[in-house]
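S.K.: Predicted model and sequence follow; I will ask about them next.
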Amino acid sequence: MKKLFIVVLLFLLLPKVEAQTSDDNYKEPIVKAIKTIESIFKITIIDKDGLLKGKELDYAEWRIRQGNLDVSLTAILAPFDLTFFKENDSTYAIRKFEYARRSATIGKERLEFLADLYPNLKAWETRKADLKQCIISSIGLDKAPPMPKGKPILTPKRIYKDYSVENIGLEIIPGVYVTGSIYKPYPLKGKVPVVITPNGHFGDGRYRKDQQLRCAMLAKMGAVVVDFDLFAWGESTLQFESTLHRNSIAQTIQVLSAERLLDYLTTQKYADMNRVGVTGGSGGGSMTMFLAAIDDRIKVSVPVVMTSSHFVGGCPCESGRGLHLCGNGTNNAEIAAMAAPKPQLIVSDGGDWTATVPELEFPFIQKTYGMYGKQSLVENVHFPKEGHNYGESKRMAMYPFMAKYLGLDISKVKNSKGEIDESTCVIEPTEKLLVFGTKGEKLPANALKDINELYALFGEKNEKVYEVKK
């Protein structure tokens, strides 16, 4: 009798579990629905950031499709702007939705869809032309005011072993100056190839060591090389403060800067515009792919650590203008494929979103080159144990590729052992790379400093809202 009393008491003390019914729209915590999904599909779902805590959903378990895990998870998570990433065959992780980042599984799905859109060269050429026009329009290049006719601002040259450096300030649209440096072979004789080197979000931008090294090395090999500041980075902050870098107009100005620098070089007798290359890493890799896709002057491209089917760059300066919505949806792998059949080296690593390039993105791009019978003109160098950078090993892969297809003399940068040697390059302090002086005292009087006026030059309104810090 005593044992029976204890059992009854324990039963009464248990929390009540109320059945969900249509009377309350079957509302329940989504963690319960997630548990059901785990049970059905024999998987583990991780919520390490507590994103599911306290969230309830009407008809939660009714949204589950027992034969489709992806659809089930999407149906439960999407109402809360959450998504999921496959960690391995049996583990999934809950994350906040990011428009620029998806899982590798979704990347694979998208590439398969895209491949079905153009089974032959004619269909591909049609899509490529449509994408090109849409990308140009999305970025806003077709609305850009003409480049002012004034001469660029050039600083005195610094002469080093086999190359020179001078800084340039070029007014690309009224009141907006792009600042950068021009590296030239020294002495400069005859017509030489051109390489433009957009930089990414690596530390000190174009002033950092690895950016200077690749510019100097390419110049020593025989190319005129131009790099430039990102929008609202470096000397650009004399006009637009650094917080404005995350305005979508940054993407417009950065691509336009590269275009107008190439326009300027077209006017220079030493520039062989039939031999133009582009290379950059991270955000500079994004610009490399965009430029190779839309500018027929680009003959050789080397995008570094950015070619991906599932990540398009989280900074608005890479993805803010919506160009990846072109053609009812594209991605950086397809944009890289638009360079076909021109030589392209895709550099990837195991420590970021390019980890899948050898198995996923490269075969897709290579197939596109194959439509032209030019599969051999696209290559992939993958560094599985390296991370997100444009480090020495990646530069060593780029130099011979550029030399091969731009007609550069790689022997100019080899030491007595036959090794590519960067040690003779001079790393200049930041102040030597400045156009407008250490305090910006030489900034032209007409320099635009109002972000709203910048948007207006393109016939747009600045919709970006900032939090006011108190």
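M.R.: Thanks, I have the structure now. Numbering: from 1, shown residues only.

S.K.: Please count neighbours and contacts with C-alpha atoms only from this point.
M.R.: Fine.

S.K.: For stretch 433-449, what is the distance to the chain centroid?
M.R.: A distance of 28 Å separates the centroid of the chain from that of stretch 433-449, by C-alpha atoms, centre = their mean, to the nearest Å.

S.K.: Comparison target, given below:
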Amino acid sequence: MRSTRAQDSDRQYRMPLKDVLQQIEARFGVKIKYNENQVKDRNLTYALWRFRPTVDETLSQVLAPLDLKVNKEKEGVYKLKEYEYYRWPVQEGWEKLDTLAARYRNKASWELRKDSLRKELWSALKLSPLPAKPVSKPIVTPVRKMDGYTVQNIALEILPGVYVNGSLYRPMKAKGKIPVVLSPDGHWQGHRFRKDAQIRFAMTARMGAMAFSYDLFGWGESGLQFKYEDHRKSLSQTVQTLGAVRILDYLLSLPDADTSRVAICGGSGGGSQTVLMAALDPRIKLSIPVVSLSSYFYGGCPCESGMPIHLCGGGTNNVELAAMAAPNPQLVISDGGDWTAHMPEHDLPYLQKLYSYYGKRELMENIHLPQDGHDFGFSKRKPVYDFMIKHFGLNEKAVKDKQGNYDESKCTIEDEKALYVFGKNGEKLPGNALKGYENLEKLFQ
């Protein structure tokens, strides 16, 4: 007859996770919050062998094999969460950045790293080589005239049957060549149709630049071709990157586009795309990632981290990718209410050091708003305006009142459907429009 000890070994000291958490609570005098779905049917082998002298060590040992973690809400209270690959402890993010920084000591070694990264990024996105560009012409709506600017909706075919839709804001009376500003946006409710988004695009146009805002994959009019939930799939990052490249191709083909003054500015997830595009495309000469950049946050949506871009070059992060924009002017806007809260402490000095390799440390700026949260309010828009005026020579008088304050009151806020290309109900969607994520996947096989 086999011993009890042998039988226990055969079962690998297996216990239901719920029972293990209860024992942790009892042993360390803490509270662990969770819902039943998080622990249902989850078991842990060698359960009690994973206990360590402290509660934090024990929780790490117990939860990591199950792809779980906890957030510490306050002393003695923890909340169970699924493991988030894209969110690291602050110190771990900083240590990763330090490891990356040790790989280069001067401009020459950094340029080698940057060139290698760029090639790997294109490959990781499945965009090396770039797919053939469809020969179809842009689909445009009539121009709408506003106070000091115009708006026109445009759709571009970026892959066979796949369209990116957006709106082009232009100055009403422009002379000579004018700057180009790509304007991706984040995951805020309403996306590019929001009031604050429309104001930013309109103000950019009133200052004398053209701004193009466009739909996230699966959102806005892209929802005519793909489901809303498709945005949370990996190819969303690839399609959004390709869309930005094709938009830039189109804008720079316009006779009045100034190819020496090309910018990209976006917030949150749009900030992640801002960093990626500035790293990938040398045509971009100025970048402004807003409430997004951090060494310990990789982007919580697959449109930011769904493809293995952060595994390139033996591992990278968004701050190193942002450094690839050097020595072009870059403004990072951060706040105290999200993962950008520690930007001035560690990430900014790293970026300034990389810019100093080119003798351009002053071109790397940070506006940190410790009392602000995760939004694109006026406190963020103002430094965006200031930065573009400073580096692109835009007309500040066109957007300021007699007291020298920015005046956004002349910006028209349109109904969402007024910004559609394919009609209020999608009735003008081209006949060749590809539908369904499974068909999109076939284009990349």
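M.R.: Cool, got the structure. This one's a predicted model, so the numbers in the text were calculated from it and none came from an experiment.

S.K.: Could you get me the TM-score between them?
M.R.: The TM-score (TM-score structural alignment, normalised by the length of the second structure) is 0.90; 434 aligned residues with a C-alpha RMSD of 2.6 Å.

S.K.: How many residues are close by residue 141 of the second structure?
M.R.: 17 (other C-alpha atoms under 10 Å).

S.K.: Could I get the full set of helices for the first structure?
M.R.: 2-13, 30-41, 69-77, 104-117, 121-139, 209-220, 249-266, 283-294, 316-319, 332-337, 362-371, 392-406, 451-457 (DSSP state H).

S.K.: May I see the buried residues of the third one?
M.R.: In other words, helix 69-77 of the first structure. For helix 69-77 of the first structure, the neighbour count (16 or more other C-alpha atoms under 10 Å) marks 69, 72-77 as buried.

S.K.: dump the residue contacts of the residue positioned nearest the centre of the first structure.
M.R.: In the first structure, the residue lying closest to the centroid (C-alpha atoms, centre = their mean) is residue 286, at 3.5 Å. By C-alpha atoms under 8 Å, 6 or more residues apart in numbering, the contact list for residue 286 of the first structure reads 280, 303, 306-307, 312-313, 318, 332.

S.K.: which one among the buried residues of helix 69-77 of the first structure gets closest to residue 24 of the first structure?
M.R.: residue 76 (17.4 Å; C-alpha to C-alpha).

S.K.: Please pull up the equivalent of the closest one in the second structure.
M.R.: Aligned counterpart of residue 76 of the first structure in the second structure: residue 62 (TM-score structural alignment).

S.K.: Please apply the same query to residue 287 of the first structure.
M.R.: Under TM-score structural alignment, residue 287 of the first structure pairs with residue 273 in the second structure.

S.K.: do the same with residue 346 of the first structure
M.R.: Under TM-score structural alignment, residue 346 of the first structure pairs with residue 332 in the second structure.

S.K.: And for residue 168 of the first structure?
M.R.: Counting by TM-score structural alignment, residue 168 of the first structure corresponds to residue 154 in the second structure.

S.K.: Neighbours of that match, how many?
M.R.: Neighbour count of residue 154 of the second structure, defined by other C-alpha under 10 Å: 24.

S.K.: Now do the contacts for it.
M.R.: By C-alpha under 8 Å, 6+ apart, the neighbours of residue 154 of the second structure are 138-141, 165-168, 421.

S.K.: Now render those residues as JSON lines, adding distance to residue 218 of the second structure.
M.R.: Converted to JSON lines, the contacts of residue 154 of the second structure look like this (distance: C-alpha to C-alpha, whole Å):
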{"residue": "138", "distance to residue 218 of the second structure": "20"}
{"residue": "139", "distance to residue 218 of the second structure": "19"}
{"residue": "140", "distance to residue 218 of the second structure": "20"}
{"residue": "141", "distance to residue 218 of the second structure": "21"}
{"residue": "165", "distance to residue 218 of the second structure": "11"}
{"residue": "166", "distance to residue 218 of the second structure": "13"}
{"residue": "167", "distance to residue 218 of the second structure": "17"}
{"residue": "168", "distance to residue 218 of the second structure": "20"}
{"residue": "421", "distance to residue 218 of the second structure": "15"}
